[in-house]
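Chemist: I'd like to go over a predicted model; first the sequence, then the structure.
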Amino acid sequence: MSDFLRSYLTVAVFGVLACALVGAFVGLSALIRPSRKQDQKYLTYESGVDPVGTGWAQSNIRYYIFALLFVMFDVEAVFIFPWATRLEAYGYFGLVEMAIFIFILLLGLLYAWRKGVLKWF
């Protein structure tokens, strides 16, 4: 067996052991805990206060749009950071690829700005 496959076998063995350990702990807790059926267990817990009203609350759509924009640019940061740490290894081609990636994201931001999505009122 090659060293490459042996390293994956080590990871697989640790994964199986971790799953077995979690399963053993969950099974053990199910065996030793007291089982009490009460209606209060099925109520929603809200910081010690009895729930009042329904659980349905509408939010403004602007919150979701800002959240999506945040996620989009947060994912951009996840892609840019490893590229920036290994910039010398990627060379000119990596620089051009990242410039195209940032340009496409800036086009999306410009589109959202022109549509008025970023205006709060």
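Modeler: Looks like it came in fine.

Chemist: Every contact and neighbour count from this point should use C-alpha atoms.
Modeler: Noted.

Chemist: so what's Asn117 up against?
Modeler: To be clear, residue 117 is Val; Asn isn't right here. Listed by C-alpha atoms under 8 Å, 6 or more residues apart in numbering, the contact partners of Val117 are Arg62, Ile65.

Chemist: try this one side by side with the last:
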Amino acid sequence: MSLSMWVPIVGLLILGALFALFSVAIAPIVGPKRANRAKLAAYECGIEPSPTPIGGSRFPIKFYLTAMLFIVFDIEIIFLYPWAVSFDALALFGFVEMVLFIVTVFIAYAYVWRRGGLDWD
């Protein structure tokens, strides 16, 4: 295993870091500076933000369910890509394991659906 195999990966990491630093550094210089009352106000899903009570209030479960649904499908995609790449090498064992994984993901999806996480009222 030679070091020359790592050169493209290190180069890509350096390029990504430089782009991120450049974007953060240049934004205040070239970005718009016309702040008004509407832009400075808190934005809460397209509705007027409501003040919370002094002691705090309960947060609706829909926000947690939406986050859970995002994480479940994000993890599913992370596991499906390598499985699809090495499908031939895994044979029947890999297929059975992926079916069990998808069934597990479907159980989480059914839970979110039953709890109303997919209803956008």
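Modeler: Structure's in. What do you need? Here the structure is a predicted model, which means the values were calculated and not measured.

Chemist: Can you calculate the TM-score here?
Modeler: Once the chains are laid over each other, their TM-score by TM-score structural alignment, normalised by the length of structure 1 reads 0.53; 94 aligned residues with a C-alpha RMSD of 3.9 Å.

Chemist: Residue in structure 1 paired with Asn36 of structure 2?
Modeler: Alignment note (TM-score structural alignment): Asn36 of structure 2 maps to Val52 of structure 1.

Chemist: from what I can see Ala108 of structure 2 touches Ile71, true?
Modeler: No: counting by C-alpha atoms under 8 Å, Ala108 of structure 2 does not reach Ile71; the two are 10.5 Å apart.

Chemist: neighbour count winner among these two?
Modeler: Ranked by neighbour count (other C-alpha atoms under 10 Å), Ala108 of structure 2 and Ile71 place Ala108 first, with 16 against 12.

Chemist: Now the more buried one: closest residue in space that isn't a chain neighbour?
Modeler: Leaving aside its chain neighbours, Ala108 of structure 2 sits nearest to Val72 (7.4 Å; criterion: C-alpha to C-alpha, 6 or more residues apart in numbering).

Chemist: now the helix or strand that that neighbour is a member of, how far from the centre of its chain.
Modeler: For Val72 of structure 2, the enclosing helix or strand under DSSP states H and E is helix 61-85. Computed by C-alpha atoms, centre = their mean, to the nearest Å, the chain-centroid distance of helix 61-85 of structure 2 equals 8 Å.

Chemist: Would you point out which residue is most central in structure 1?
Modeler: When C-alpha atoms, centre = their mean is applied to structure 1, the residue found nearest the centroid is Val71 (9.5 Å).

Chemist: check contacts around it.
Modeler: Val71 of structure 1 neighbours (C-alpha under 8 Å, 6+ apart): none.

Chemist: picking up where we left off before, any idea how many residues pack against the residue nearest to Ala108 of structure 2?
Modeler: The burial count for Val72 of structure 2: 16, using other C-alpha under 10 Å.
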